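1. A structural model of the following input is requested.
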Amino acid sequence: MKAITKPCWPNVFLEWPQHNRTHEAMQYIPCLSVLVLLAIPGAARADIFPADAGFLNVKDFGAQGNGRTDDTAAFLEAIAASGEDTGTTFWQDKIVYVPNGTYLVSSPLVKRYQTGKFGSGLLLLGESQTGTIIRLPDHAAGYGDPQHPQAVVFTTSKLHDGTATSGGKDYNGLGEGNDAYMNFVENLTIDVGSGNSGAIALDYLANNIGAVRNVTLRAQSGSGAVGLSMTRKWPGPALIQNVTVQGFATGIATAQTEYGLTLEHIRLYDQTTAALQNSQNALAIRDIEIRAPSPTVINAGDKSFMAFDDVRPGNAPDVGSFMRNDGRAIFRGLTLSGGKIDGILAGRSQWTAASPPDWRIPLADFPEAGNLPLSTWVSPGRFGATGAADQDATDALRSAMATGAPVLYLPHGTYTIRDAVEIPSSLRRIVGMNSTIKVLAKRLPTFSRGSGMMRILSGGESLSIERLAFDNSNMGDQLAIEAAGNRDVAIRDVVSAGVTLLDRKAGGGRVFLEDVCCGKILTAGPAPLFARQLDTEGGGVRIANSGSPLSVLGLKTEGINTIVDNSSGALTDIFGGLVYMVRDGADASVPAFRNNGASLSASFAEESLRSGSRYAIYVGRGSGDARPPVAVTDFPERGFGRFVPGLKD
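-> Next up is the predicted model:
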């Protein structure tokens, strides 16, 4: 056997996202919470994680994966067993693992609770993108009508608050809503076969945190309506990363005016109607290759916003030859047959050349730890921690880290600490298994609120912190992760509830944020901070940047806040996203950004459901910056909000 890393991947919260109350009032980057043992010649069956990690294997529920047996019932049983409704602590579902094989399914794979209601938290992780295949039989019943398409995999929202029809959604019929937390589909292929012109490979809905990663969606010629559909109310924020769509009438379809989606490393081949179709949502897209008949991109509706960084639409001679645009689109690195250009497209034909700032910070890839065999993993369970919320796990966590093991895994559960836990330089990965870190009510008096629950104080090789929740809801201020040591740190698929997510000190190393929600961020010093699909929600200043290079692909905010306070020579570049004030009665003096002796570039869409819940100033100043503020009236309206393509300050 050999081990390899696999890509992955509220007042209950102090800053509970407003849209969770009601809608109206309301080469790729690997990510890695999975270490899989791949079979080699003569080896036994592949398996994942240590045996006590707390995951579900579809084969333990009767799935055969032989390409002949209908495995639908086994999948549905495993998915149902992954977790019931846990209310506001929405991150506690178990991973459903699918070993390599071909699994025939004949109806949608969907999560429902024991009550029969739709649920969130469907985490479907395959062993490999090419070896794990979920396949629809040819000419499958219910998949033959493109006017009434049906999905193979169908992720849904739970109903946390409001009614089944709040905001106009159809929760009972379509599983719609904005409580679609922790939906992940990774490391597999969905093949809709032939003769299924009404098939949607993946009908995906996610909110706040969730991803489709390392996925191939495949249809035979003349089969397949949509590869990846994200059109139900309300998709986003979510990360779509390293996805290939082969065939189908439409490759990727998105809709709704909120909440923004981030797409990175996308390949769209041989679609017959549209490679990518967006209706009214805000998309941040990086590295997309399209090989399909024209028009390949449709940006439909006057509220649609698309931000493209490195788009390659075949041999198109100009923008109009591959894109039909009703809203706004900004391009960085659009490769046409005549070369690369940058600019902004308004409507069908209004093109304005516009280049990125000279100081632009290109997104970098995180240096992965490489092959860390399962035999090198250690659990705090070895030192007595059980994952029970009422147990003090501080000493067990420290003892596990002191072994010098490069990987610490936390079996599914809750690990409560009385004091900060320092991460040694020997540790390369912390794999959370959707586990929770909490602070004991009777904490040590010396455990400062500004001290990280996890502290990175020393240098060393790269460290990743994956699939964890830091929860201090209703217990006062707390910092989750303190990064002071000079080492690269990746924070992936992490929830911060009632805490500040990160304080990267001036001496800290590079930080990579990927698919995180929802806390504040503090950063200082010369090392860059890179973010992909960053969701930060609540009031006050969401990101305080003191002197750092900050590059964000796909931002989502919610609440009356200043998104970035940019100071001390900081360089902040935000490319794509959606900002959303939500509540009426905002203080008009609160700017979206504060730029004081620093440089800012931002391209985003502002969502507002009413005239009283939007920004009056986009860029304000501190006392040391004499430049005038940047008014919202400099930008075109998007309903009650505005389009902001190419703000530079």
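2. can we go C-alpha only for contacts and neighbour counts from here?
-> Fine.
3. okay, how far is it across stretch 366-378, tip to tip?
-> In stretch 366-378, first residue to last residue: 23 Å (C-alpha to C-alpha, to the nearest Å).
4. repeat that for stretch 378-388.
-> 18 Å.
5. for that stretch, the distance to its chain's centre please.
-> Remark: stretch 378-388 is offset 29 Å from the chain centroid, using C-alpha atoms, centre = their mean, to the nearest Å.
6. cool, and stretch 316-330?
-> Worked out by C-alpha atoms, centre = their mean, stretch 316-330 lies 27 Å from the chain centre.
7. can you tell me the element residue 509 falls in?
-> Assigned by DSSP states H and E, residue 509 falls within no helix or strand.
8. would you mind listing the buried residues in stretch 120-133?
-> 120-133 (16 or more other C-alpha atoms under 10 Å).
9. so who does residue 645 touch?
-> Residue 645 makes contact with 328, 329, 330, 344, 602, 603, 604, 605, according to C-alpha atoms under 8 Å, 6 or more residues apart in numbering.
10. quick check, nearest of those to residue 398?
-> Distance to residue 398, by C-alpha to C-alpha, is smallest for residue 602 among the contacts of residue 645, at 41.5 Å.
11. and the residue nearest to residue 326 when sequence neighbours are not counted, how far from residue 646?
-> With sequence-adjacent residues excluded and distances taken as C-alpha to C-alpha, 6 or more residues apart in numbering, residue 326 is closest to residue 347, at 4.6 Å. Distance, residue 347 to residue 646, by C-alpha to C-alpha: 16 Å.
12. who's more crowded, those two?
-> residue 646 (23 against 17; other C-alpha atoms under 10 Å).
13. rewinding a little: turn the buried residues of stretch 120-133 into CSV, including secondary structure.
-> Output for these, formatted as CSV (DSSP: H, G, I helix; E, B strand; the rest coil):
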residue, secondary structure
120, coil
121, coil
122, coil
123, strand
124, strand
125, strand
126, strand
127, coil
128, coil
129, coil
130, coil
131, coil
132, strand
133, strand
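14. now show me the structure for the sequence below, then we'll compare the two:
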Amino acid sequence: MPTNYIYILIGLLLSLQPETSAGQAYPSGEKHFPATAVINVREKYGAKGDGSTDDTQAIQQAISENIGKDRTLYFPKGTYLVTQPIKWVHIVEQDSLWRARLTIQGQSQKETIIRLKDHLPEFSNPETPKACLATGSNKVNNKESKNGGGINAFNNLIYDLTIHTGNGNPGAVALDFVGTNLAGLRNVTIVSGDGEGVAGILLKRQGAGPCLFKNVTIRGFDYGIDVYGSEYSQTYEYITLKDQKKASIRNTSNVLSLRKIRSENKNAVPVILNARRKDLKSAKRPDNYGLITLLDAEFVKNGEPATISAIVNESDTNTQAGNLYIRNVGVKGYQRTMENQGAVAKGSAIKEFVSTSVNGSASGNRADKPETFSLSIKETPQFHQNDLTQWASVTDFGASADDPNGDDTQAIQEALNSGKEVIFFPKGKFRYVISKTLVIKGNVRQLIGMQSGIDIGGKNDFSDSTQIAPVFRFEQGKHDTIYFERFNLSDERKSPFWGGVFIEHASSQVLVVKDIDNDVYARGKYFYQNTKGAGDLFLENVATIMPWNFAYAQHVWARQLNPEAHFVPLGKPIITQKGGSLWILGLKTEGPRTVLESDQGSVEVLGGFLYPVKNIQNRDLPAFISNKAKLKLTYVVNAYNPAASYTSMVSNGNKSSRKSITTDKKQFSNRGAGTAVPLYITTGEK
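-> So this is what the prediction gives:
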């Protein structure tokens, strides 16, 4: 059969190097924490970390006693030898009572190592792979999970360490991961000592996303990252993959948002394999086709040039190919850059490519001429203070998460006024209770919650729905950038919170919000709102259930944003934007609401997973509303029946005169009962 070349489809394949290098890891450095902020596995559980003592029992005990509690286990530098799978379970012998909500925090990405012993019989068979480390989910609908998978895999977080599968363990998986809403890895290295093993990161159980993987290096294995199943999307940034044997990344049906991916391989295998599902029983299921959004990447084949394609989008005569949006990718050492629907492309770079027609008012409805705009991208600022004399605990000022009847407002404000740079919240049995606005200014540089919960007091200043009142108000302070991270923000007591806003950005300082979960019962006005002149906002791994209000023009960059609609009023969008720019790498929503309404703003969504869940009663409800706004969107709608999918994708124009782009089969690809939108563009009303 003759080979078809994608000369027309890839009219934008040019011999260009990417504008920026990919996969360059942030220097993570060492991370020190006060003793009351973490649980030290050496001090409390007797782990040795000397590279020769078997630490399996100590580590498993630490995990089994702390899962489900949002605790942080701290691993000082050292090599922790293990000989059996380490699992997020309470009862190891019965492999039962899987749970989530645990943070593993290493001291050093390079020098904190969890390592499998060499040549273990339990890890010898690739046909029955076993994981060195496996996270889990809490019960779903009051039923225990048999394999640890599930949609309640919240707050599974791993930071700053290495997982090493040793030598002679060809049936090993380094990390079998489930994690939802707020979950993921940051500053993690995964290594096979001899290159053997099934996968570096395996994501095949239910509950693999939404989550964020950032600054991760994987060396060896058949697959660096192996993803299976349609739900609920994953975001990857600054990922380095080396010497995989079958594919660096294999995606079967899910939605992946990829940026700054670097592959270096001596083996002639694809870097990206967007694979077909071959076991579907119903065409109406939403998991027929995957969507990969890829930008700012470098793929290098070392040694002899590979005759295969660096990117493979599988298809056959009976199955539609998956969907791709690719931008700014450099390729070296591969004779073929990409294979899409049986056609192949040659060249050394992809400037911009869409696997199907482009939709929108500014497009020519051709994959070779998308005529797109792109927003500028800024990297998320990084900070960790290792000088522990600059840390202050709110408990030193009288706050306590062990007293369910207390009010911690005054004590926390005193800590914020103490002059220390870092204010931390030790994890307690319950939550810290706040009844009045906390003001952050002065010398405060970072608030770090250690996954502590924040609750609203019964008598509070947030109860009047006509008077908006913030819980955390960021006012002008000393530092250029402020960091707010590792909190669970909720109204678990169901206190009156009708005028409440969890975060108000009222300064020109840059604000970085990371690893935040906005939990059930948060029935307030907004999760976030800004004031005029607010500084840049960076979001990473943030899950919320309240509306967002960008009331004034602002520049926002988000990685793995999960805004759900549980407490978004009917007829209101989840996100409201008035001017400014909003750049999102990885967006997952939930609930039958409009995702975003932009009034003369600029929005770029690079990989979206829209999940209405319930039937959309107003069949004209659009997924997005553009009021003279510029939108560039790539996403899917996940649905099990047509009534739970949007029929109107984008309502475009102005508030008095709009035109809707509907889900006509001629315009969009079906994805089961939902829709795939590889690229939609509008540059505003002409």
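15. returning to that earlier point: would you confirm that the residue nearest to residue 326 of structure 1 contacts residue 325?
-> Yes: the pair residue 347 of structure 1 / residue 325 is scored as a contact, 5.3 Å apart, by C-alpha atoms under 8 Å.
16. stretch 141-153 of structure 1: end-to-end distance?
-> OK, stretch 141-153 of structure 1 end separation, C-alpha to C-alpha: 16 Å.
17. in structure 2, which residues correspond to that stretch?
-> Stretch 141-153 of structure 1 corresponds to residues 121-133 in structure 2, going by TM-score structural alignment.
18. mind listing residues that contact the matching stretch?
-> 84-87, 116, 165, 168-176, 197-198.
19. same thing but at 7 Å, please
-> 85-87, 116, 165, 169-176, 198 (C-alpha atoms under 7 Å, 6 or more residues apart in numbering).
20. check stretch 610-620 of structure 1 too.
-> Here stretch 610-620 of structure 1 has contacts from 581-586, 588, 591-595, 608, 629-632, 640-641, using C-alpha under 7 Å, 6+ apart.
21. could you pull out the helices for structure 2?
-> 41-45, 56-66, 409-416 (DSSP state H).
22. what about the equivalent of residue 615 of structure 1 over in structure 2, distance to residue 639 of structure 2?
-> Per TM-score structural alignment, the equivalent position to residue 615 of structure 1 in structure 2 is residue 646. Residue 646 of structure 2 sits 9 Å away from residue 639 of structure 2, going by C-alpha to C-alpha.
23. neighbour-wise, which of those two wins?
-> residue 646 (29 against 25).
24. hang on, the earlier thing: how far away is the match of residue 615 of structure 1 from residue 543 of structure 2?
-> With C-alpha to C-alpha as the criterion, residue 646 of structure 2 and residue 543 of structure 2 are 22 Å apart.
25. ok, now residue 242 of structure 2?
-> When distance is defined by C-alpha to C-alpha, residue 242 of structure 2 is 31 Å away from residue 543 of structure 2.
26. name the residue in these two with the higher neighbour count.
-> Ranked by neighbour count (other C-alpha under 10 Å), residue 242 of structure 2 and residue 543 place residue 543 first, with 26 against 23.
27. residue in structure 1 matching that one?
-> Using TM-score structural alignment, residue 543 of structure 2 sits opposite residue 517 in structure 1.
28. verify the contact between that match and residue 209 for me.
-> Yes: counting by C-alpha atoms under 7 Å, residue 517 of structure 1 touches residue 209, with 6.2 Å between them.
29. contact partners for residue 442 of structure 2?
-> So residue 442 of structure 2 contacts 477, 478 (C-alpha under 7 Å, 6+ apart).
30. map it onto structure 1.
-> By TM-score structural alignment, residue 442 of structure 2 lines up with residue 425.
31. need the contacts of stretch 121-133 of structure 2 in JSON lines with distance to residue 509 of structure 2 and neighbour count, can you?
-> Shown next, in JSON lines, are those (distance: C-alpha to C-alpha, whole Å; neighbours: other C-alpha atoms under 10 Å):
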{"residue": "85", "distance to residue 509 of structure 2": "45", "neighbour count": "21"}
{"residue": "86", "distance to residue 509 of structure 2": "42", "neighbour count": "22"}
{"residue": "87", "distance to residue 509 of structure 2": "42", "neighbour count": "24"}
{"residue": "116", "distance to residue 509 of structure 2": "45", "neighbour count": "30"}
{"residue": "165", "distance to residue 509 of structure 2": "43", "neighbour count": "34"}
{"residue": "169", "distance to residue 509 of structure 2": "50", "neighbour count": "28"}
{"residue": "170", "distance to residue 509 of structure 2": "50", "neighbour count": "27"}
{"residue": "171", "distance to residue 509 of structure 2": "50", "neighbour count": "24"}
{"residue": "172", "distance to residue 509 of structure 2": "46", "neighbour count": "31"}
{"residue": "173", "distance to residue 509 of structure 2": "43", "neighbour count": "31"}
{"residue": "174", "distance to residue 509 of structure 2": "40", "neighbour count": "32"}
{"residue": "175", "distance to residue 509 of structure 2": "38", "neighbour count": "24"}
{"residue": "176", "distance to residue 509 of structure 2": "39", "neighbour count": "23"}
{"residue": "198", "distance to residue 509 of structure 2": "46", "neighbour count": "31"}
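32. which of the residues you listed lies closest to residue 574 of structure 2?
-> Closest to residue 574 of structure 2, out of all of those and judged by C-alpha to C-alpha, is residue 176, at 32.4 Å.
33. from residue 130 of structure 2, how far out is the residue lying closest to residue 115 of structure 2 once chain neighbours are set aside?
-> Nearest non-adjacent residue to residue 115 of structure 2, counting by C-alpha to C-alpha, 6+ apart: residue 164, 4.5 Å away. From residue 164 of structure 2 over to residue 130 of structure 2 the distance is 14 Å, taken as C-alpha to C-alpha.
34. against residue 250 of structure 1, how distant is the residue nearest to residue 326 of structure 1?
-> Counting by C-alpha to C-alpha, the gap from residue 347 of structure 1 to residue 250 of structure 1 is 22 Å.
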